[in-house]
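Engineer: Got a predicted model here, sequence first, then my questions.
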Amino acid sequence: MKYILSFFTIIGLAICAWLLYLYSHIRFELDKVINYNPRLTTQIFDKDGKLISNLFSKENRLYVNYDEIPARVIEGLVAIEDTHFFEHNGINLDAISRAIIKDIKAGALVEGASTLTQQLIKTLILTREKKIIRKIKEVLLALKLETVLSKEEILERYLNQVYFGHGYYGIKTAARGYFNKELYELNLKEIAILVGLPRAPSFYDPTRNLKFSLARANQVIQRMNTLGWINAKEYEEAMKSTPKIYDKTLTQNKAPYIVDYVLKTLKDEVKDIKTGGYEINLTLDLDAQRIAKEGLNKAHEKILKRDEYFRNLNKKRGIEKEYDEKGNELSEDRFVKNLNGSFISMENNTGKILAMVGGLNYKDSNFNRVVQSKRQAGSAIKPFIYQAALNMGYSPATKIADISRTYEYKVEDSDETKKWKPKNYGGRYKGLISLREALLYSRNLATINLVTDIGIDIVYNTLKDYGFKNMPYDLTITLGSFVISPFELSQAYSIISNNGTEVKPYIINSIKNRNGTIINFEPEKRYVISPEQAFLTKDIMHDTVIRGTGKRSKVKGLDLAGKTGTTNNNIDAWFCGFSPSIQTIVWFGNDNNVPMRRSETGGIAAIPAFKYFYKNYLKLHPEIKREFEKPDGVRTSIINGKKEYYTNTSKLPTNSIDIPKENQIQF
């Protein structure tokens, strides 16, 4: 007897020593559970808190703290998975005993009897393979974990870690994904569906197997009823209930051009953007984004319809082939495939981007033409040239020559001399016209003569002050021969729309990390010219919409100012304009720089998208500011029977008659 006792003592000590040895090798793995730091999904929201997109890598998980988890969720989970969770120390000896008996009868490991603590360890640290050694490790770690973490902390980790099917990790993610609800909004049947999922998440996925998912949920409800945790009425209502199930994409990307731009903007500052669980709040307005996209597509459809009309017309005339100004055949396939557009709209006084559409179809091309494309500005540059003249003392009434001139120049690195004879659109010229009329009707010759009078050096340096780069130091600058992105052009136009103060377009309002720390972004502003001088150009651009090249952009009940832009051979078509509070830049052209039809000018191709946006935005936001305001330093006079504005810098001729301030009216 003594030897038998000694034998069992030695065996017992050996087992204890082995268990201690085994534990010493795995105990540090508990750090993954204790210092829980899961992959978290970053979410991007618009200015009104509407979800734009989920950003994640491998696991789509939204974190929820224990005190935000409804008691019914805890009850349902404990009822179906581990009834004695709040009573045991990490393992359930009764359940283990029952499982051992079943395993012996089956001759294999068929039942695990894992507590929620053990399941958490298995999910985070160990594998799911059914081996005795794995089970022993699980038990040892569970016993230790319960001495380190509270029951609430274990449940919080469990409900955030486990997989709920359909790509959803964590119960908060599953609630939003399957039911489009927050946890506190769930009814009993919805809770039962969720807590029943971890047993077999793919099999019980309600988007795939609703019948089996409801059957599993009913087991949860029956168990809660048996335990007396719900009353008869709750039980009956829950058993009869069939919730509405949503089958959403995981990313829910509603504005792919925007998401790409945000990722690019933050790539150096936020390295873990897809796993860090950030909340990124944008300046974007999803409603504005929608109507901007619609407007761009409708304008595109009109361009294609005009192309079809002219092709059919030419066929009737017996013209089988068409050629552009360069002599290239204008094939239908080439024109349709390469035609594209872009759209950016922002607040005048802050630079907050409300809408940005980088192309007609993201699936066809993810190239963002707002920020990545560099195109010639054409006549869209003219307001800045006229602003330079006004700042030098010219007034809107100053006469300039709209006459033809021929310029000779030498070819670079050659003795060859060439001639440049610019023309107005339409080929005609008007002689002496006012500065206002020249910009109003986008007269090329008048503009070139104005620059000649001012001096190319002054115009060049003024445009540099306004932020323009990589410009040629010659008269072609007058016709916008240099390239610029719509994003950069939008920044420059803010000088006029924002009363002389430039604002940089930006799209991120704030970023909140998983710890709740918030970084806010503020507008970047730069004073450039006085509000009075900017107003003079703004007023001419307003007149352009009323009776000039931009008259197709008029929207009833809303003051608008704008400028068309069309480059040589109709390669680019622009419309740049603004209301008292919102500025918009629209561009159309072929990605491969093939000319469009001569019909596709800025006033024809680009304006429809601009007008559609403002007309529909006004319906959504009737409260926006409707009328432009005249700064105090701007005075009104009558010259040659017409009203005109002037300032202390831009004075009118001596034959003008001032209008008393009390008789002056706004636009």
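Structural biologist: Looks like it came in fine. Residues are numbered from 1 along each chain as shown.

Engineer: For the rest of this, base every contact and every neighbour count on C-alpha atoms.
Structural biologist: Fine.

Engineer: How much space separates the spatially most central residue of the chain from Ala561?
Structural biologist: Central residue of the chain (Cα atoms, centre = their mean): Ile258, 2.7 Å from the mean position. From Ile258 across to Ala561, the span is 27 Å (Cα to Cα, to the nearest Å).

Engineer: Same check on Phe610?
Structural biologist: Distance from Phe610 to Ala561, by Cα to Cα: 11 Å.

Engineer: So between the two, which is more surrounded?
Structural biologist: Counting neighbours by other Cα atoms under 10 Å for Phe610 and for Ala561 shows that Phe610 has the greater number, 31 against 27.

Engineer: Pro198 against Val162, yeah?
Structural biologist: Yes. Contact between Pro198 and Val162 holds when scored by Cα atoms under 8 Å: they sit 6.6 Å apart.

Engineer: overlap in contacts of these two?
Structural biologist: With contacts taken as Cα atoms under 8 Å, 6 or more residues apart in numbering, Pro198 and Val162 have no neighbour in common.

Engineer: May I see the buried residues of the helix ranked longest in the chain?
Structural biologist: The longest helix of the chain (DSSP state H) is helix 286-316. By neighbour count with 16 or more other Cα atoms under 10 Å, helix 286-316 contains the buried residues 286, 288-297, 299-300, 303-304, 307, 311.

Engineer: and what of stretch 367-387?
Structural biologist: 368-371, 373, 375-387.

Engineer: Tell me where the stretch 101-250 of the chain has strands.
Structural biologist: 168-169 (DSSP state E, counting those that start in this stretch).

Engineer: so who does the nearest residue to Asn520 once chain neighbours are set aside touch?
Structural biologist: Among residues not flanking Asn520 along the chain, Ser510 sits closest, at 4.3 Å (Cα to Cα, 6 or more residues apart in numbering). By Cα under 8 Å, 6+ apart, the residues touching Ser510 are 280-282, 518-521.

Engineer: And here is the other one:
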Amino acid sequence: MPMRFLFVTLAKLALAGLVTLSFYLIYLDSSLTQRFASERYEASAMVYARPLTLQPTAPLRMSQVVAELQQLRYRESAELADSGSYSRQGNQLEIHRRPFDFANGAAMAERVRISFANGRVRHILSLPDGRSLNRFQLDPLLLGQITGSNGEDRLLVGLERVPNLLIETLLLIEDRDFYHHAGVSLSSIGRAALANLAAMETVQGGSTLTQQLVKNLYLTRAQTLWRKANEALMALVIDFRFSKNEILETYFNEIYFGQDGGRAIHGIGLASRYYFGKPVEELQPAEMAMLVAIVKGPSYYNPHRYPERVQQRRDMILQLMFTQDLISQPTYLAALDAKLVAEKGPRTGQTWAPHYLAQVKQELAQLQVPENWAQQGLRVFTYFDPLAQQAAESSVANQLPRLSESKELQAAVVVADPSQASLLAVVGDRQPQNLGFNRASGAMRQVGSLVKPVIYGLALEQKNSYHLGTIVEDRPIELEQANGTIWRPENYDGEFRGSLMLYDALAQSRNIPAVRLGMSVGVPAIVAKLRAAGVDTPIPEVPSLALGSVELSPLQVSEIYGIWAQQGRFRHYRTIQALTNHQGITFYQRRLTSGAEVFDEVTTALVNYGLRGVVNEGTGRALVPLFGNDALAGKSGTTNDYRDSWFVAYDEDKLVTVWLGRDDNQPVNLTGSSGALKVVAEMYSQLGVRPLSTQPPAPLELTAFHPETGVAIPLDCAEKRRFPAYPQNLPEQVNCAGELDERSWWEKLLD
């Protein structure tokens, strides 16, 4: 009787357990299937620089291209058998570009030969057919990542991109029966135990890949029977509901490969980039073996901290790969001699342009990005130019110690492409890695003479009253201010030049003529133009505005000068060009507009002529020996007591704004020409210059003016100044003094 009671009781308990298990499996099936299908992991936003574009005649040196290839972790190899390699000989460079999903579509691997001459690209030939190419792009540099809310970092890759050898190696070590079991394998547990016993160390795991995946995704690492049982049940459900390839792809994207500072490296795609600086498709057998070795324990098998330990396990995996005929003997022997991890690139351990990346994040928050972007991943294609960033950083680092012994001297640099209304590079601190205050966008400083071109533009808009040859007065002036005090502006040299041409006043940055013109056009008109130029911060409506008493950031200054570089039209500068998911599907593409007209094209051309004069013969003339006449236009800026040193310069391709000063607003004893110009000069020396176009637009034509009176005179006069101007329609009787010639007909006949 007791035995029968015990049997019945056990049967009831078993039935209850079976019913409970059935309900629990139904619950798992409904909840787990949904979660696995749509919420497997969060992917990072991968932020890419612009792809380096090579075109014949473009100002680009071979050394610059090689530097970028090294940043991209291309290998120098004479054979160029694999993508991601390059070779150089003389003035020629051969590149085997990696395949890449650009913002405008996928591009296959391609080989080219590029020749250089005189600091420019000369020819681009496709190999092996030798076709001439008008354009060639490298795959872009990975600028950084923006992680999701859980702090995990990953680059999603499809299973089709993972090399077969890597898949076979992982299954060999972790789960040989992956394609044959139902999520849990008793035979795998037994075989792993025997293999580990034979090797006297853990060489194989007993858990299936599906179980490992479940543990990583949904469970804690507590070593309890309940956790193991739950793991097995969940593995059975996932294996039943999803294909083996879906599970394997998820595993490759979820697997944890260690820490890089505060971010967790997840997935084979990012691990390949992090440890070897290459896409997963380019992994070599030794690299695959090392990554599989890390799977066992990313902290224990950290190649940066425990290289000997990791190499021992890697070599053991290579031996198994050889004995199982996954690799040949020559490949095996070569892999044993391979370095454990790739040599660190020039910037390994540093964040590329943290202030630029912060600008990207700020702009990204303003775009209508899908809320679930982390499920599909996000690729952010920016305008960032590594060459420009390196030039800006190195120029600041080289010039600031020469300009001042004080460590308090700070700097900000903005490099922009006005034609694309885009930011190419940003430096917000003399120590570019300091992710603190970004002076490029946040430092509001008085701009001094940088405001003068707006005043001259307002004057030149009045074509019946002003032209570049108009005589303006550089004589003392007194102005009553709102508080009743008298303002007596002075020139920076304390002198007065008397009468001079408007062009000379702008080129030499004379203060008094600018104040007189400012009072002529009116302070409200200056304020209105600055508002039209994008200034949304306070502007003091006082006479001293004519000398730059307004406070602007270097980024705002860059946008204002973009007006002169772009035919008088204003557009805000942006960092983001396009957004796609990790599969390459585009859901945002920036569309450039023509912008809002601030000055008409003719007025802009006249101001540009004056700003070329600043460089040719004015406060920026130190640039002429380096780059020649008419190559650049620009403007210097110096504020009271030499507290701020500014210089802005632009050619046909880029605009550079440099500010130097102290955060406590103390004097730095530098003018725009003696300080910021030095940084600008070194930057253009590194980047090269594409000279400005000097052809004035219609109806402007080259006109002669009397140097003392500023009136139009015939072009063949000996004493003259020539400037572009509206047609003057001079009568034939006008002489070289600008007066009507009243000689008799017989006197003219004797000439």
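Structural biologist: All right, it came through fine. These numbers come from a predicted model, not from an experiment.

Engineer: Packing partners of the longest helix of structure 1?
Structural biologist: The contact analysis (3 or more Cα pairs under 8 Å, 6 or more residues apart in numbering; DSSP states H and E) places helix 286-316 of structure 1 against strand 339-347, strand 353-357, helix 607-620.

Engineer: could you redo the last one with a cut-off of 7 Å?
Structural biologist: Using 3 or more Cα pairs under 7 Å, 6 or more residues apart in numbering; DSSP states H and E, the elements in contact with helix 286-316 of structure 1 are strand 353-357, helix 607-620.

Engineer: quick one: contacts of whichever helix or strand comes after the shortest one?
Structural biologist: This points to strand 353-357 of structure 1. Toward the C-terminal end, the helix or strand that comes next after strand 353-357 of structure 1 (DSSP states H and E) is strand 375-376. Strand 375-376 of structure 1 is contacted from outside by 480-485, 567, using Cα atoms under 7 Å, 6 or more residues apart in numbering.

Engineer: Format those as a markdown table; extra columns: distance to Pro631 of structure 1 and secondary structure.
Structural biologist: As requested, the contacts of strand 375-376 of structure 1 are arranged in a markdown table below (distance: Cα to Cα, whole Å; DSSP: H, G, I helix; E, B strand; the rest coil):
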| residue | distance to Pro631 of structure 1 | secondary structure |
| --- | --- | --- |
| Gly480 | 30 | coil |
| Ser481 | 33 | coil |
| Phe482 | 33 | coil |
| Val483 | 33 | strand |
| Ile484 | 31 | strand |
| Ser485 | 31 | coil |
| Thr567 | 34 | coil |
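
Engineer: how about these in TSV, adding distance to Ile69 of structure 1?
Structural biologist: As requested, the contacts of strand 375-376 of structure 1 are arranged in TSV below (distance: Cα to Cα, whole Å):
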residue	distance to Ile69 of structure 1
Gly480	60
Ser481	61
Phe482	59
Val483	55
Ile484	52
Ser485	48
Thr567	60
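
Engineer: Among these, which one has the most neighbours?
Structural biologist: Gly480 (23 neighbours).

Engineer: Mind listing what's buried along stretch 522-532 of structure 2?
Structural biologist: So stretch 522-532 of structure 2, judged by 16+ other Cα under 10 Å, has buried residues 522-523, 525-527, 529-530, 532.

Engineer: what residues does that stretch touch?
Structural biologist: Outside stretch 522-532 of structure 2, the residues that reach it (Cα under 7 Å, 6+ apart) are 455, 539, 541-543, 598.

Engineer: Apply 8 Å and report the result again.
Structural biologist: Contacts of stretch 522-532 of structure 2 (Cα under 8 Å, 6+ apart): 454-455, 458, 518, 539, 541-543, 545-546, 560, 570, 596, 598.

Engineer: Out of those, who's the most crowded?
Structural biologist: Ala546 (29 neighbours).

Engineer: Show me what it aligns to in structure 1.
Structural biologist: Aligned by TM-score structural alignment, Ala546 of structure 2 pairs with Thr478 of structure 1.

Engineer: try Arg497 of structure 2
Structural biologist: Arg497 of structure 2 maps onto Lys430 in structure 1, by TM-score structural alignment.

Engineer: I'd guessed that match sits against Lys399; true?
Structural biologist: No. If you go by Cα under 8 Å, Lys430 of structure 1 and Lys399 don't touch, sitting 11.6 Å apart.

Engineer: Of those two, which one has the most company?
Structural biologist: The neighbour comparison of Lys430 of structure 1 against Lys399 (other Cα under 10 Å) goes to Lys399, with 18 against 13.

Engineer: Would you mind finding the match for the more buried one in structure 2?
Structural biologist: In structure 2, Lys399 of structure 1 lands on Ile471 (TM-score structural alignment).

Engineer: again, but for Asn499 of structure 1
Structural biologist: By TM-score structural alignment, Asn499 of structure 1 lines up with Gln567.
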